[in-house]
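Participant: pasting a predicted model and its sequence here:
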Amino acid sequence: MRLSSLEITQAVQAVRHSVQDQVVPSGYSIDSRTLQPGECFIAIRGKNFDGHQFIPEVLSKGASLVIAHSNDGLDAAWPVIFVEDTLIALQRLATHVRKKWGKKVVGITGSTGKTTTKEITSFFLGARFQVFKSMGNFNNDYGLPLSILRLQEQEEVAVLELGMSAAGEISRLSKIAQPDMGVVTNVNPVHLEFFQSIQGIARAKRELIENLPSNGVAILNNDDPRVRRFGNFFSGQVLTYGVRTAAGYRVSAIRFKGLNGSEFRLDYKGSGYLFGLPLIGIHNVYNCLPAIVVAHRLGLGFEVIDQRIKQLKPSAGRGEVLHFAGFSVINDSYNSNPVALETMIQFLKRVPGHKRKILVGGEMRELGPRSPEFHRSCGNLAAKVKLDFILGVGGQACHLVEAARARGYDGNHALFFENATTAGEWLSDHVRAGDLILVKGSRGVKTELVIEALRQDHSLTKTS
């Protein structure tokens, strides 16, 4: 949204400034490397960097305006708005833009599935509305405000992802985004490095619902007992969805179609509706359900929603199916956690028509002191369902491999690799026609390098 420097000065509660009132930045950036001419540069001071060091650089690149909280080494003639804290200024500016824009906001959080749910929700709503969605997984104290600053006046609905790594963060983000509808996908053991218990994670996720307006709508996964209880903390309308338990929007039957997705029946107010979902796994049925609820609540009919569902495609590294000459790979390398990995192991086992099943499981991070236990649990499951090869990649994934070996796997079938590059080299040498391979791991492990090794040595024939 285009704002004048005068409006920006007022919104961020500037302590002083040296800029003309009529300057209108073309955008906003906190990264000197990606800043474009005409944008406003907000000099964030973080743990490992200080944006104030790059002010001369961004001005030489054509920045129209700078927001800073220190004038050390700055020329008095430079176009600078001074504030007490630049992060707070970024958040105040985003809050101002959201209020000025003034339309419907859907906020989405959860331990898993929130980014995919955001993408699906945005796609469904695009059938009727001009939709804004937060960029990638820009869902924290920096990313969410930067996303909101990209809002345009003509857009009618915003779908925003809210993440967290500490208590209070979602509450803070909710006050910036001011959602009218709040979706909570689930509460699972992720970010345990920052929380003492899963109950603490649940309380932090609940902050989204607690910050909804009284005339807002909470959309809750009724299959998750912790999320189900969030409705007790909200006086407005609560809409529920589920597969295993009674819910306002309930899936009563699912027919899995392997790598081609699934079909499911959704029951709503005594009627049943059939949907064909091209995304793989029951977890994507769960990702799809809150998007259906949001779209239906905002006036889209089930027939229109079904048309949109049929057009869904996976995002990069989030359940992509790659068909090579003779074998197939499920590229789920974008991220991982214990619940998501166990779900994909079960899915891998169920897919028919393949001679061998191979797991490449990268380390799952931010699990705290229980990390070895979670990795062993996944290794036990992989061995229990009798996958043919179990490969662990990096750090704590050694416990995944140890668990498989404790259940009888030898060193030729349960292997640990220090990094994804060596795992990819081994796999590329040992893959055979008829194999189905699952690749999954936390971002920092870079398990996508396993797939790059396969691409280098084998012909990719199709992506779905």
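Facilitator: Cool, the structure landed.

Participant: only C-alpha atoms for contact and neighbour calcs from this point on.
Facilitator: Fine.

Participant: where along the stretch 101-250 of the chain do the helices fall?
Facilitator: For the stretch 101-250 of the chain, the helices defined by DSSP state H, counting those that start in this stretch cover 114-125, 143-148, 169-177, 198-210, 225-228.

Participant: please tell me I have it right and residue 331 contacts residue 441.
Facilitator: No. Look at residue 331 against residue 441 with Cα atoms under 8 Å: they stay out of range, at 10.1 Å.

Participant: these two: which is more packed in?
Facilitator: Ranked by neighbour count (other Cα atoms under 10 Å), residue 331 and residue 441 place residue 441 first, with 27 against 22.

Participant: tell me the spacing between the more buried one and residue 74.
Facilitator: 44 Å (Cα to Cα, to the nearest Å).

Participant: same thing with residue 324?
Facilitator: As defined by Cα to Cα, residue 324 lies at a distance of 56 Å from residue 74.

Participant: with adjacent residues omitted, what lies nearest to residue 12?
Facilitator: Excluding the flanking residues, the one nearest residue 12 by Cα to Cα, 6 or more residues apart in numbering is residue 89, at 4.7 Å.

Participant: wait, I meant residue 452
Facilitator: Spatial nearest neighbour of residue 452, excluding adjacent residues (Cα to Cα, 6+ apart): residue 424 at 7.7 Å.

Participant: pasting the second one now:
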Amino acid sequence: MQHIAESTGGRFLSHGPIVEIDHISIDSRVNEYGAYDLFIAFRGQNHNGHDFIPELIKKGVKNFIVEEDVEAVENINIIKVTTSVKALQTLATVKRKRFISPVIGITGSNGKTIIKEWLYDILSTRFSVLKSPKSYNSQIGVPLSVWPIGPEFNMGIFEAGISQPGEMEKLASIISPTIGIFTNIGTAHEEFFDSQNQKVSEKLKLFKDSEALVFCMDHELIARQINESFIGEKIGWSFNGKGVYNVELKEGHHLAIRKGTEQYTFSVNLKDKASLENIVHCIITSLVLGVKTQDIQEGIDRIQPIKMRLELKKGINRSYLIDDTYNNDVAGLHKALDFMDQQKHVSNKTIILSDFIQNKHSKTFYTELNQLLLQKNVNRLIGIGPQLSQHKQVFDLPATFYTNTESFLQSDEIHQFQNELVLIKGARQFALEKVSKLLAEKGHKTVLEVNLDAITHNLNFYRSLLKPDTKIMVVVKALAYGSGSEEVSKMLEFHKVDYLAVAYADEGVALRKNGVTLPIMVMNASDDDPFNLMRFNLEPEIFSLEQLKSFTEAYALADRELQAHLILNTGMNRLGFNPEDLDQLIDYITSNKSIKVKSVFTHLAASEELEHSDFTKDQVDKFRSGAQKIEDALAYKPIRHILNSGGIVRHNSFQEDMVRLGIGLHGIEVSHLKDGDLQNTAYLKTVISQIRYVKSGETIGYGRSGVAKKDMKIATIAIGYADGYLRVFGNGNAFVVIQGQKAKTVGNICMDMSMVDVTGLNANVGDEVVVFGENPSVSQLADWAGTIPYEILTNVSNRVKRVFYTE
């Protein structure tokens, strides 16, 4: 720790044991730390890592870097630095300077992560490779990626991304690549650069000390600047015959690559131009590193579509699955285990783990792996592969081992999972996706994919519009607008929202049974609910004096205080106390000391619409008058809240004490003033079940409403109105997207299936079909159906499997 203080320019606020740091974390959610772990506290927009230090010390953390004054603690190393980001970058730079083996640095606008992953597949046949986990390419992601580098590796692959000038110099000193790959240049973050020339120039700074640089000569702007300014070996390649390496795509998916008199041929199962360009970058870099052509082809054969994410989904027998089957490396395992540890609703945790493909034969490695699994509270290990089987004696937790995936699939153990959280983590050649498919709860091919990172982004966007002391209640009724209330609520709890709201008591009960501890308001509690409300600590919305009396009497029988939320009717005319009801309401509350008014609120009828602004302001005035009258009669001040998602944007000055965030969390900005600031959170996807050819004059579907006016190619897709795909979308009133191509509906939508026109399109049985996502969007479907986005989202039925993922 003394060396860390010296290298970062920090000073000790308190001293603990002198240790060498093995692992760095910036995530307070990691459940267990060892004596050799370091926590670096960051000040974020919505989280301050310094706030978690007392809790982390209780967990066993003994080493901290901070940028705020914190209380010194005996036997704890706390080092204060100027900025935590700079300290993290400095530590990674020091580690990188000790590493003498080749390091590949990748930058560009698109393809960085894919090229990194594919290169890893190819180079792992020969090298022990450390790579960036997922898309860790930022000012924080890069040093976290580089930090684990050490003598157990003889190759590093790291990607770097920037969003504005001046950022790449810091990443260049951390990565210090010996070989570079410049992928391409696009329009991302264009607003922060004067020109495309400046953007290329800034990205090229990553390679200022590199020995060689691989790039595509067909990107003329990139090629020109590299030829003018890069002083190392320029390894340009081209599809058009103007590179050091020249590439030709031949029939049968073969790439012929020529360099002078040398020629190489590789078989690739890739079609689109971007993927072909990415794989050529990988092949040429591998050739430069001296990898044999047969080893390159072996790596190419392992390549599959890359899912750069961790997926959480329901499994058989009340289990949950974390699907991370695209590769297996130590850094990625740490990330997956941390994500697993955050799922507090399931205590029994199992990991299905394949061999590490980089020939990890040492007993020391597997001993450390055993300690990691114990540290992360894993209850059971299922090891797949000869290496794990060979070292089974070092594992202290209950474990079984199989030499390959097929033997595990044929075992009795595959059918015995229940009430547990199962992390499936494996290298691609072990095909653990077969295990994931077998253990998934439903076989229905239609899924709703929910992006937890996008939900977090949207939450933070709305937070940015609020005053620091304004509370947030998030409405998670109707399965959190179709997304999945339990999973979304647990994420919101981590992000420290103040309240949740549900429509009915049973929704709140389900959240409590799944470990959600946030305060929960029930918006439509009935006279039958008091027992469950008390048992599960739920707080009812009260909308009438009769209801209030009934609940007060029920709570009195149990000698419990009624914590109530009073709704005032100010013009919505749905539920709530009218102004003339307030005197009786106040008399009853003040005469019953067992009633605690937690909040007073109202519903705005048209907050998102400009033409109703005067009506909204009138509602606000009525609400404030009524709320003040109630407060004047009480000896305390309840929380006031009035704004919904649309109101937060259009009527921001009426924040009161709390706001209620609903549809906006899911990327729908109903006022349309801030559409570009939100991210899409949900993708409804299905597959092509069958393709048939229909002759001109034949009909398609029920009622014969679909008529082929010419010979047509028809795809039947596995979604219908029972899944939430409305009948109105039939007969060409909507389109889906297959391999980036639009396909309009044909004929009536059936209960479980729909037909789309794929005439002239590249479409095959089993292809993924996007029903909504970025294009078409939920809002587009709502327009086609003459409805609102709420209905589209909440119509997605329960038989559609929800998959939650984080990048």
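Facilitator: Here it is on my side, so go on. Values in this document were obtained by computation on a predicted structure and should not be read as measured data.

Participant: let me see the TM-score of these two.
Facilitator: The TM-score (TM-score structural alignment, normalised by the length of structure 1) is 0.68; 363 aligned residues with a Cα RMSD of 4.2 Å.

Participant: quick revisit: pick the most buried one from the helices of the stretch 101-250 of structure 1.
Facilitator: Of all those, helix 114-125 has the most neighbours on average by mean count of other Cα atoms under 10 Å, namely a mean of 24.

Participant: quick one: it aligns where in structure 2?
Facilitator: Using TM-score structural alignment, helix 114-125 of structure 1 lines up with residues 112-123 of structure 2.

Participant: and the matching stretch, how far out from the chain middle?
Facilitator: Remark: stretch 112-123 of structure 2 is offset 21 Å from the chain centroid, using Cα atoms, centre = their mean, to the nearest Å.

Participant: mean per-residue distance, it to structure 1?
Facilitator: After superposition onto structure 1, the mean distance of stretch 112-123 of structure 2 to its aligned counterpart is 1.0 Å, using mean Cα distance after the TM-score superposition for structure 1.

Participant: what residues does that stretch touch?
Facilitator: Contacts of stretch 112-123 of structure 2 with the rest of the structure, by Cα atoms under 8 Å, 6 or more residues apart in numbering, involve 106, 129, 131-132, 134-135, 157-160, 183, 278-279, 281-282, 286, 291, 295-300, 302-303, 306.

Participant: other SSEs contacting whichever strand in structure 2 runs longest?
Facilitator: Counting residues, the longest strand found in structure 2 (DSSP state E) is strand 682-694. If contacts are counted by 3 or more Cα pairs under 8 Å, 6 or more residues apart in numbering; DSSP states H and E, strand 682-694 of structure 2 sits against strand 447-451, strand 712-717, strand 768-772.

Participant: and the last one with strand 712-717, angle?
Facilitator: Which is strand 768-772 of structure 2. Going by axes from the mean of the first three to the mean of the last three Cα atoms, to 10 degrees, strand 768-772 of structure 2 is angled at 80 degrees with respect to strand 712-717.

Participant: which elements pack onto strand 768-772 of structure 2?
Facilitator: Under the contact definition 3+ Cα pairs under 8 Å, 6+ apart, strand 768-772 of structure 2 sits against strand 682-694, strand 735-738.

Participant: and of the ones you listed, who's closest to residue 600 of structure 2?
Facilitator: Residue 600 of structure 2 lies closest, by Cα to Cα, to one member of those: strand 682-694, at 32.5 Å.

Participant: what range in structure 1 does the helix or strand that that closest one is followed by sit on?
Facilitator: Per DSSP states H and E, the first helix or strand lying C-terminal to strand 682-694 of structure 2 is strand 699-700. Using TM-score structural alignment, strand 699-700 of structure 2 corresponds to no residues of structure 1.

Participant: any idea how far residue 105 of structure 2 is from the counterpart of residue 179 of structure 1 in structure 2?
Facilitator: Residue 179 of structure 1 maps onto residue 177 in structure 2 when the alignment is built from TM-score structural alignment. Distance, residue 177 of structure 2 to residue 105 of structure 2, by Cα to Cα: 5 Å.

Participant: and if you look at residue 522 of structure 2?
Facilitator: 53 Å.

Participant: count of neighbours near the closest residue to residue 314 of structure 2 other than its chain neighbours?
Facilitator: Closest residue in space to residue 314 of structure 2, ignoring its immediate chain neighbours: residue 320 at 4.4 Å, by Cα to Cα, 6+ apart. By the criterion of other Cα under 10 Å, residue 320 of structure 2 has 25 neighbours.

Participant: so residue 320 of structure 2 touches residue 421, yeah?
Facilitator: Yes. Contact criterion Cα under 8 Å: residue 320 of structure 2 and residue 421 qualify, at 4.8 Å.

Participant: so what's residue 424 of structure 1 up against?
Facilitator: Counting by Cα under 8 Å, 6+ apart, residue 424 of structure 1 has contacts 449-454.

Participant: can you find the partner of residue 474 of structure 2 in structure 1?
Facilitator: Counting by TM-score structural alignment, residue 474 of structure 2 has no partner.

Participant: quick check, residue 474 of structure 2 in a strand?
Facilitator: Yes. Under DSSP: H, G, I helix; E, B strand; the rest coil, residue 474 of structure 2 sits within a strand.

Participant: which part of structure 1 matches stretch 138-146 of structure 2?
Facilitator: Under TM-score structural alignment, the match for stretch 138-146 of structure 2 is residues 140-148.

Participant: run through who's touching the matching stretch.
Facilitator: For stretch 140-148 of structure 1, the external contacting residues (Cα under 8 Å, 6+ apart) are 28-29, 87, 90-91, 93-95, 97-98, 133-135, 137-138, 160-164, 169, 173, 176-177.

Participant: now, which of the residues you listed lie within strands?
Facilitator: Judged by DSSP E, the subset of the contacts of stretch 140-148 of structure 1 located in strands is 28-29, 133, 160-161.

Participant: TSV for those residues, including neighbour count and distance to residue 189 of structure 1?
Facilitator: Output for those, formatted as TSV (neighbours: other Cα atoms under 10 Å; distance: Cα to Cα, whole Å):
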residue	neighbour count	distance to residue 189 of structure 1
28	23	35
29	20	33
133	22	27
160	30	23
161	30	19
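
Participant: with distance to residue 283 of structure 1 added, can I get these in JSON lines?
Facilitator: As requested, those are exported to JSON lines (distance: Cα to Cα, whole Å):
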{"residue": "28", "distance to residue 283 of structure 1": "36"}
{"residue": "29", "distance to residue 283 of structure 1": "35"}
{"residue": "133", "distance to residue 283 of structure 1": "21"}
{"residue": "160", "distance to residue 283 of structure 1": "20"}
{"residue": "161", "distance to residue 283 of structure 1": "18"}
